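1. Next input, structure requested:
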Amino acid sequence: MGGEENQVHIFFFPFMAHGHMIPTIDMAKLFASRGVKATIVTTPLNAPLVSRTIQRSKGLGFDINIKTIKFPAVEVGLPEGCENADSITSHETQGEMTKKVFMATTMLQQPLEKLLQECHPDCLIADMFLPWTTDAAAKFGIPRLVFHGISCFSLCASDCLNRYKPYKKVSSDSELFVVPELPGDIKFTSKQLPDYMKQNVETDFTRLIQKVRESSLKSYGIVVNSFYELESDYANFFKELGRKAWHIGPVSLCNREFEDKAQRGKEASIDEHECLKWLDSKKPNSVVYICFGTVDKFSDSQLKEIAIALEASGQQFIWVVRKDKKAKDNEEWLPEGFEKRMESKGLIIRGWAPQVVILDHEAIGGFVTHCGWNSTIEGIAAGKPMVTWPVSAEQFFNEKLVTDVLKIGVAVGVQQWVTVYGDKIASGAVEKAVTRIMTGEEAKEMRSRVEALGGMAKRAIEEDGSSYSNLNALIEELRGRRH
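-> Sure, this is the predicted structure:
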């Protein structure tokens, strides 16, 4: 690699939310494993979330560090110590508080510029939700790459929908329409599209999305947590739009050791070894894993429907529920005596689960997911068929990729995009979908397709694989810009 002076230095600046931070940290580790000097920029209270991982990486000889900048929580009216979008708990104030988090991030421009001036990195990879970073980096002649944290398929679908607005030409919000120009004859209803896409009135969020779009177009390019073979039609389509993108994923696969997989994100609410011991006692492909990401919340009545469905399906399961076990007796979302009856069949994890460790286990035969991109790509990399249950963001796009394009999953039947609480689905539909990915011919076919994709994912990040080569090309391009 040559000496210090030849070493490429990259700043990584994730948005302060677990779903954005985890893949960014994985990405920083990936670049560092290629001899890049990686600096993660975050705020004091978010630093501990990444420091364990960083310490382990440094132990492997990676050049990876953290720089912190003060987060102006109090200045924007957030409680002291609220520096992460996930620390907002009450739903009533969620919209207001999230607005304040975004406002606070815009106030980080000056301190970031100071760091850029001091360190003058070769590149800044910043989250899509920090659109002002394109201009901040440009002041110092530093290229900014955008990390959207979503699939190339979703980037292409959004682009076509924004350009042609086909949802304006339908007679009702439940009428299907084809997305113009997008490969694969993809159909949506207007109900399934994000509110901010269809709004005629300007809101803070639609303004932010507009800025995200503009700053992406002005940026040097995009890094995608995906691999070329998974969505080649869409990678090619994106290139034809004249946009630069590097597929360098799945970034979660940079975690090879058990500890690395187990320690991504927050402290797990269950002992990883206990969890594995439980899985080790099960037959291959006999357990369904249910988890709806870090943000989406379900009502008690919906959780109850899921519980009823799991019991009726007769499948063994690991179910992650974002609920504290404070009032043990008052868990109204659980049917009477459910846990007692399910003792050997099911495991409920309340809180944070070591997802990659669980998905990688051979006992897991299927994954019920909200279709956040992190979960979707982790499910694909682990070779698990999915039940898709999208809620918000670009999750309905990921559902179409899984069910219609890749044909590695079945939809639970959600029709309506919402911000937080999922669409109400009856236990019968949940039971049917779970059974479809776990047993029978169709399940077998989906499993063999997704296992093949999982194999491709692993090859993509190995030497000479597509993601490996893309990453090398990007590093060399950045090195070349200096001379």
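
2. contacts and neighbour counts: CA atoms only from here.
-> Noted.

3. Wait, Gln395 touches Ser375, no?
-> No. Judged on Cα atoms under 8 Å, Gln395 makes no contact with Ser375 at a distance of 10.5 Å.

4. The two: which has the busier surroundings?
-> It is Gln395, of Gln395 and Ser375, that has more neighbours when counted by other Cα atoms under 10 Å, with 25 against 21.

5. which residue packs closest to that one, ignoring adjacent ones?
-> The spatial neighbour of Gln395 that comes closest, neighbours along the chain excluded (Cα to Cα, 6 or more residues apart in numbering), is Cys371 at 5.1 Å.

6. Can you verify that neighbour is assigned to a strand?
-> No. With DSSP: H, G, I helix; E, B strand; the rest coil as the criterion, Cys371 is assigned coil and is not in a strand.

7. can you pull the contacts of it?
-> Applying Cα atoms under 8 Å, 6 or more residues apart in numbering, one finds that Cys371 lies in contact with 292, 388-390, 395-396, 398-399.

8. at 10 Å instead, please
-> Contact partners of Cys371, counting by Cα atoms under 10 Å, 6 or more residues apart in numbering, are 291-293, 377, 379, 386-402.

9. what's the longest helix along the chain packed up against?
-> For the chain, the longest helix by residue count, based on DSSP state H, is helix 441-461. Contacts defined by 3 or more Cα pairs under 10 Å, 6 or more residues apart in numbering; DSSP states H and E place helix 441-461 against strand 364-369, helix 373-381, strand 386-388, strand 409-411, helix 427-438, helix 466-481.

10. helices or strands up against the second one?
-> If I follow you right, that is helix 373-381. Secondary-structure packing of helix 373-381 (3+ Cα pairs under 10 Å, 6+ apart): helix 18-32, helix 355-359, strand 364-369, strand 386-388, helix 395-400, helix 441-461.

11. Also this sequence, please, to line up against the first:
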Amino acid sequence: MDTKPPSPPHVVIFPFPAQGHVNSMLKLTELLLEASLNITFLISAKDHDRLARFTTVHSHLNSYSGHFRFHVIHGLYEGPMVTEEQQSLIMAESLPKVVGPLLRNLLLDSQVTCLIADGFTDFPLDAAQGTGVPVISFRTISACAFWAYFSVPELIESGDLPIQGTNLDERILSLKGMEGFLRRRDLPSFCRSDINNKIFQQITRISRRTTEAHALLINTFDDLEGPIISQIQQHCPNIYTIGPLHAHLKARTSSKTTSSNSLFEEDKTCITWLDQKAPKSVLYVSFGSLATVTREQLMEFWYGLVNSGKLFLWVIREDLVLKQDDENKVPIELEEGTKERGYMVGWAPQEEVLAHPAVGAFLTHNGWNSTLESIVEGVPMISWPYFADQQINSRFVEAVWKLGLDMKDTCDRTIIEKTIKEVMEERKMEFIESANRMARLAKESINEGGSSYGNLNRLVEDIKMMGIGSK
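-> Modelled structure (predicted):
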């Protein structure tokens, strides 16, 4: 008697609805589709619409052997997400109310093998209770940032939190693995708030609940964050480090074209502009998809860029500058300096930009995707973190990985000009050598025999075993 072959495992993936989260979890989706798993990807109506408008992701994901479908979520708050408070509002109210029941119904009614849920939320753990479906928590931030989030109760117990006084350069000695270099100003931005603050309480609770998940998935690699991963492993023993995801995907799918996962329309004319520039001569400037600046800060950056004398490619989203009634006229010296040496776009194909030989440094907010993309391409960084995990990422960039300089908590044209010159002139070879070394380690991790390569294979096999166990 013929027996029907078992159907491939079916994985439900749920990202937090923001550019950085959706981007990295779509890359994970492709890697799992490449391994012939079936994927249902939950996505907000707004993000789904933007992907349909600006990318070919639908047709691209359906070209794999694994079956893929988007499950569009309606009824979510779809306004702007600029501040931590607004993100917290969505996390605390709209998402659990709308997505919680949807997730539970999917897990109960479908042949779901496992749920990979964004670790920025904890309600998926509740939705999965009693369904028999294992939950893998995926953190789209760095291991060092997650470890800082996780360690907040210990920071309170040691007296490091709440922060007392105004000296932000005081050392933090109670965060294991970071005792020698971490300062108050390097803690995640929510640590500067009252410990009874709603955001503070939510992030702490959610981070600690990661131990309830079947496993923890992190977009990093062992040679970059090994000592911190070892700290986390004492609490979450089953960890898959499979990053850098964007490079891992390219390595595994070399015969396929890649698709942009951008929720913004990319202006590719900047690549033509870069093509005309000398190697390592251009400073790329982008503060990601969420950061905002005041007009005063914009002008400080603008003067710093022009006064540095360097060529620059600057991403200025239409919502980057907080609306003010200030005079919008641009000083003539900035107009002339920009015409001579600058190029501005509303959004750039960032992976392509950072891989371009003309780019010599990256002035970044140190969002984790941006940081990893810069590391993979061996591009030194100038850090200006905005919020959340970016503060700690920027400290590791400067103090641990030696990949650039950190300008956090300043916005002064003189400092900006000086820092650009230091990274792109005075210490140029030092930073390039360090960045090239880390780029080599990143690429080794995702090739056969590398740590991330092996961990992805282990993840796929473990998911397949879950499927067998559920039959």
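
12. follow-up on the earlier one: quick one: the residue in structure 2 that the residue nearest to Gln395 of structure 1 lines up against from Met91 of structure 2, how far?
-> Structural alignment (TM-score structural alignment) places Cys371 of structure 1 against Asn366 in structure 2. Separation of Asn366 of structure 2 from Met91 of structure 2 (Cα to Cα, to the nearest Å): 22 Å.

13. and the residue most central in space within structure 1, what does it touch?
-> The centroid of structure 1 falls nearest to Asn374 when counting by Cα atoms, centre = their mean (2.8 Å). Contact analysis of Asn374 of structure 1 by Cα under 10 Å, 6+ apart lists 19-20, 22-23, 149-151, 225-226, 250-252, 293.

14. hang on, isn't Lys408 of structure 2 packed against Arg184?
-> No. Assessed by Cα atoms under 10 Å, Lys408 of structure 2 is found out of contact with Arg184, at 11.9 Å.

15. Comparing these two, which residue is more hemmed in?
-> Arg184 (21 against 18).

16. Now do whatever residue of structure 1 lines up with the more buried one against Ser286 of structure 1, distance only.
-> Arg184 of structure 2 maps onto Ser190 in structure 1 when the alignment is built from TM-score structural alignment. According to Cα to Cα, Ser190 of structure 1 and Ser286 of structure 1 sit 37 Å apart.

17. In three-state terms, label the residue in structure 1 that Phe301 of structure 2 lines up against for me.
-> Under the alignment (TM-score structural alignment), Phe301 of structure 2 pairs with Ile306 of structure 1. Here Ile306 of structure 1 is recorded as helix under three-state DSSP.

18. could you list every residue that touches the closest residue to Ile306 of structure 1 other than its chain neighbours?
-> In space, Ile306 of structure 1 comes closest to Ser427 once its chain neighbours are excluded; the distance is 5.8 Å by Cα to Cα, 6+ apart. Contacts of Ser427 of structure 1 were listed using Cα under 10 Å, 6+ apart, and they are 302-313, 433.

19. any idea where the helices of the stretch 101-250 of structure 2 begin and end?
-> For the stretch 101-250 of structure 2, applying DSSP state H, counting those that start in this stretch gives helices covering 123-128, 143-150, 152-158, 198-208, 222-233, 245-252.

20. any idea which of these is most buried?
-> Each of the helices of the stretch 101-250 of structure 2 was scored by mean neighbour count; the highest is helix 143-150, a mean of 23, by mean count of other Cα atoms under 10 Å.

21. so how far is it off the chain centroid?
-> 13 Å (Cα atoms, centre = their mean, to the nearest Å).

22. Which elements pack onto it?
-> Packing partners of helix 143-150 of structure 2 (3+ Cα pairs under 10 Å, 6+ apart): helix 152-158, helix 198-208, strand 215-218, helix 222-233, helix 390-395.

23. between these, which one is nearest to Asp275 of structure 2?
-> Ranking these by their distance to Asp275 of structure 2 (criterion: Cα to Cα) puts helix 390-395 first, at 29.2 Å.

24. Can you spell out which helices and strands pack onto that closest one?
-> Judged by 3+ Cα pairs under 10 Å, 6+ apart, helix 390-395 of structure 2 is in contact with helix 143-150, helix 368-376, strand 381-383, strand 404-406.

25. how does it look with 8 Å?
-> Counting contacts by 3 or more Cα pairs under 8 Å, 6 or more residues apart in numbering; DSSP states H and E, helix 390-395 of structure 2 packs against helix 143-150, helix 368-376.

26. equivalent range in structure 1 for that helix?
-> Under TM-score structural alignment, helix 390-395 of structure 2 corresponds to residues 395-400 of structure 1.

27. Look up how far Val224 of structure 1 lies from the residue nearest to the centre of structure 1.
-> 11 Å.

28. Now the common contact residues for those two.
-> What both Asn374 of structure 1 and Val224 touch, as defined by Cα under 8 Å, 6+ apart, is the set 149-150.

29. Now stretch 156-173 of structure 2: buried residues?
-> Buried residues in stretch 156-173 of structure 2, counted by 16 or more other Cα atoms under 10 Å: 160-163, 168, 171-173.

30. ok, back up a step: count the residues that sit near the match of Phe301 of structure 2.
-> Quick note: Ile306 of structure 1 (other Cα under 10 Å) scores 23 neighbours.

31. Many thanks, have a good one.
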